[in-house]
Structures are given as C-alpha cells and as structure tokens.
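Novice: I need the structure of the sequence given here:
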Amino acid sequence: MNWIILIIAGLFEVGFTTCLGKAKETNGTASMLWIIGFFVSLSVSMLLLYKATQTLPMGTAYAVWTGIGAVGTVIIGIIFFKEPVDFWRIFFIAALIGSIVGLKFVSH
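Specialist: Presented below is the predicted three-dimensional model:
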C-alpha cells in the first residue's frame, strides 16, 4: 500500500512542477490560480511522501519520489511545453525508469 502512496506522491510532484510552468506562462488571476495549485500539490505530495516513509526506507522512498517527479515532469514538458525530444533524453529517461523499478525490487 505504501508503494501506491509513494507513486501518488510522485504524481503530485509532477503536478506542482507543472503548475510552476503554467504560472510562468500566464499572468494575473490565472497565474495566481496556478500558484495556488502549486502549493496544494506540493502539500499533498509532501504529506504522502511522509506517509510512505513510515514503512519504506527513506533513501529508497526519496529516490523513487524524485524519479517519478523527474520522469513525469520531462514527459509533461515534452507534451505540453514543447520541450525538445532527442535520443539521449529518451535514453536517460528510460534509464531512470529502470532505476526506479530496480529500487522497488531490491527494497524489502
């Protein structure tokens, strides 16, 4: 169950980075709403990370959380923010995903 909580925490990390990107692109009320979304996502992400670390090793949980956030943020950047896509970027994202999966399998 705590692995599911950790994955959800990582998805909220993607949420708060996405909100930062959208806040940068907008101004006025829209920007303020994205900033509020940032703080809500940040709070939920940290709370769920804290909950997951109650039973998972801290180092593993943190590495998986940041890995999910990094991979998700890159994918969101490519899809919604028109960030560049090239072989090496995809290669290293795949390596990061492999590392996250590997940590899951070696953690007891």
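Novice: from here on, just use CA atoms for contacts and neighbour counts.
Specialist: Fine.
Novice: the most centrally placed residue in the chain in helix, strand or coil?
Specialist: Nearest to the mean C-alpha position of the chain, counting by CA atoms, centre = their mean, stands Gly69 at 1.8 Å. Classification of Gly69 using DSSP: H, G, I helix; E, B strand; the rest coil returns helix.
Novice: isn't it up against Ile8?
Specialist: No - between Gly69 and Ile8 there is no contact under CA atoms under 8 Å: 10.2 Å.
Novice: quick one: contacts for the residue located most distally from the centre of the chain?
Specialist: For the chain, the residue at maximal distance from the C-alpha centroid (CA atoms, centre = their mean) is Gly28, at 26.2 Å. Listed by CA atoms under 8 Å, 6 or more residues apart in numbering, Gly28 has no contact partners.
Novice: name the residues that touch stretch 93-106?
Specialist: Here stretch 93-106 has contacts from Thr60, Ala63, Val64, Gly67, Ile68, Val71, using CA under 8 Å, 6+ apart.
Novice: so Ala95 versus Ile35, what's the distance?
Specialist: Distance, Ala95 to Ile35, using CA to CA, to the nearest Å: 31 Å.
Novice: this one as well, want them side by side:
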Amino acid sequence: MAWVYLFIAGLFEMGWAIGLKYTEGFTRLGPTTFTIIAMVISVALLGIALRDLPVGTGYAVWTGIGTVGTAILGMYLFGDPATAGRLACIGLIVAGIAGLKFLS
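Specialist: Predicted structure coming up:
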C-alpha cells in the first residue's frame, strides 16, 4: 500500500508544480488555493508512504514521478520543447524510478 500512497503523492506533486504556473506569482486565488492544497496532500501522502519505505527510495521516486510528469505536462500544456535529448533524459529518470521500485 505504501507504493500506492507514494504514486498518488507523486501525482499531487505534478499537480502543484503545474499549478505554480497558473498562480501567476500567487496572484490568482483559485490556482493558488489548488496549488497549496496539492502541496499539503502530496507531502502528507509521502510521509505516510515513508512509514514503510526507505526514505531515500521514497523521496527519489516521489520527486521522479513529479519531475517526469511535470516535464511531460509542460510539453503538452505549455509547448515546452520535446527534443530527442530531453525525452532521452526523461527516459533515464523513468529507468531510475523503476530500478528503485524493483530493488526495494
């Protein structure tokens, strides 16, 4: 169950990272509220997952999910470049996440 909590925490990390773009420097109430709530949920779920997972593994997977998801959403939502090198680096992050999951 810890891995499920960690995965959901990673999704909320993606949510708050993307939400930061929409807050426009925390000047828009709706996106700011969503972003803060997503931050709290993400960290709370990470804390729950870390009851049963090693802290290094849990934190690395959490940030990896957030990093990969945010990078992909940035390409889709904001037109961030999707170069071969960038996609290869995202692939390396995914490989690292998978390795940590299967070795833990």
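Novice: one step back: who has more neighbours, Ala95 and Ile35 of the first structure?
Specialist: Ile35 (19 against 12; other CA atoms under 10 Å).
Novice: which position in the second structure pairs with the more buried one?
Specialist: Applying TM-score structural alignment, one finds that Ile35 of the first structure aligns to Thr32 in the second structure.
Novice: what's the closest of the contacts of stretch 93-106 of the first structure to Thr18 of the first structure?
Specialist: Distance from Thr18 of the first structure was checked for each of the contacts of stretch 93-106 of the first structure by CA to CA. The minimum falls on Val71, at 12.3 Å.
Novice: assign the match of Ile35 of the first structure to helix, strand or coil.
Specialist: Put simply, Thr32 of the second structure is helix when judged by three-state DSSP.
Novice: quick one, helices of the first structure?
Specialist: 2-25, 28-52, 58-80, 87-106 (DSSP state H).
Novice: list the buried residues in the second one.
Specialist: Going back to what we said before, that points to helix 28-52 of the first structure. 31, 33-39, 41-46, 48-50, 52 (16 or more other CA atoms under 10 Å).
Novice: try the shortest one
Specialist: Neighbour-count burial for helix 87-106 of the first structure, with 16+ other CA under 10 Å as criterion, is recorded at Ile93, Leu96, Ile97, Ile100, Leu103.
Novice: can you redo those residues as JSON lines with distance to Thr18 of the first structure?
Specialist: Output for these, formatted as JSON lines (distance: CA to CA, whole Å):
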{"residue": "Ile93", "distance to Thr18 of the first structure": "18"}
{"residue": "Leu96", "distance to Thr18 of the first structure": "19"}
{"residue": "Ile97", "distance to Thr18 of the first structure": "19"}
{"residue": "Ile100", "distance to Thr18 of the first structure": "21"}
{"residue": "Leu103", "distance to Thr18 of the first structure": "25"}
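Novice: what's the most distant pair in those?
Specialist: So, the buried residues of helix 87-106 of the first structure by CA to CA: farthest apart are Ile93 and Leu103, at 15.4 Å.
Novice: can you find the partner of Val55 of the second structure in the first structure?
Specialist: Matched to the first structure by TM-score structural alignment, Val55 of the second structure sits across from Met58.
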